[in-house]
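# got a structure for you, letters missing:
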């Protein structure tokens, strides 16, 4: 899946990956890939600006930590980020239900 195909959904995906644990950027990319069975492979130039945007609006907070002997910036959800994720999930369910109703119908259904 190309980064352009994720436009409008990347930030929600990042929030979802960070829901249960704080991760550094590369680990976020790995987790997105794992959860999508390799369909989502993000270049760093796509992920890091999204992380900065999410931190700027208060959905994430970051701190420096040592991971595997290396200093890395680790990101975690804030209370506002958890609320934003909840809102994104609700909007996604409504969107997929609506699109599914149209795309799942056949000419016979519409007649």
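Thanks, I have it. From a predicted model like this one, the values you see are computed outputs, not experimental measurements.

# CA atoms for contacts and neighbours, from now on please.
Fine.

# quickly note the distance from the spatially most central residue of the chain to residue 47.
Residue closest to the mean C-alpha point of the chain, counted by CA atoms, centre = their mean, is residue 13 at 1.3 Å. Residue 13 sits 11 Å away from residue 47, going by CA to CA, to the nearest Å.

# can you map out the helices along this protein?
Ranges of helices within the chain are 10-17, 25-35, 44-56, 79-103, 107-110, based on DSSP state H.

# report the buried residues of the longest one.
Of the residues in helix 79-103, those scored as buried under the neighbour-count criterion (16 or more other CA atoms under 10 Å) are 81, 82, 84, 85, 88.

# contacts for that helix next, please.
12, 15, 16, 19, 58, 59, 60 (CA atoms under 8 Å, 6 or more residues apart in numbering).

# how does it look with 7 Å?
Helix 79-103 has contacts (CA atoms under 7 Å, 6 or more residues apart in numbering) with 12, 15, 16, 58, 59, 60.

# comparison target, given below:
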């Protein structure tokens, strides 16, 4: 699926994969790819600016984790991030219901299918 397909939904995707606990950037990319069964592939150049923006907005916290000689930035949801994720989910459900009702309308009562 093209990267453009996630435009407008990236924040929700990032917040969602961080709901279960802190992750570093590559693990976030991997989690999105696994959850989407390979349909969504995010690039580093896409997620890091978004993660930094979400942190500036107070939706994420980050810290540095050392693994051997490597240091990686780990991101975690804040309470505000959890509230934002709940809002994203509600908005997504409303959006998909509206689009679904146009693309796949229910038959009018009393009509044959």
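Good, I have the coordinates. Please read these numbers as outputs of a predicted model, since none were measured by experiment.

# related to what we said a few turns ago, distance of the residue nearest to the residue nearest to the centre of the first structure when sequence neighbours are not counted from residue 12 of the first structure?
Once flanking residues are discounted, residue 13 of the first structure sits nearest to residue 32: 7.7 Å by CA to CA, 6 or more residues apart in numbering. Using CA to CA, residue 32 of the first structure is found at 11 Å from residue 12 of the first structure.

# which parts of stretch 44-60 of the second structure are buried?
Buried residues in stretch 44-60 of the second structure (16+ other CA under 10 Å): 47, 51, 52, 54, 55, 59, 60.

# residue contacts, the last one?
Contacts here follow CA under 7 Å, 6+ apart; on that basis residue 60 of the second structure touches 54, 75, 76, 77, 78, 81.

# trace it over to the first structure, please.
Under the alignment (TM-score structural alignment), residue 60 of the second structure maps onto residue 60 of the first structure.

# show me which residues of stretch 60-80 of the first structure are buried.
Buried, per 16+ other CA under 10 Å, within stretch 60-80 of the first structure: 60, 61, 62, 72, 73, 74, 75, 76, 77, 78.

# likewise stretch 2-9 of the first structure?
Under 16+ other CA under 10 Å, stretch 2-9 of the first structure has no buried positions.

# in the second structure, what stretch matches that stretch?
Going by TM-score structural alignment, stretch 2-9 of the first structure sits over residues 2-9 in the second structure.

# and the gap between the closest residue to residue 77 of the second structure other than its chain neighbours and residue 22 of the second structure?
Closest residue to residue 77 of the second structure apart from its sequence neighbours, by CA to CA, 6+ apart: residue 60 at 4.6 Å. Using CA to CA, one obtains 10 Å as the distance from residue 60 of the second structure to residue 22 of the second structure.

# mutual contacts of those two, please.
Shared contacts of residue 60 of the second structure and residue 22, counting by CA under 7 Å, 6+ apart, come down to 75, 76.
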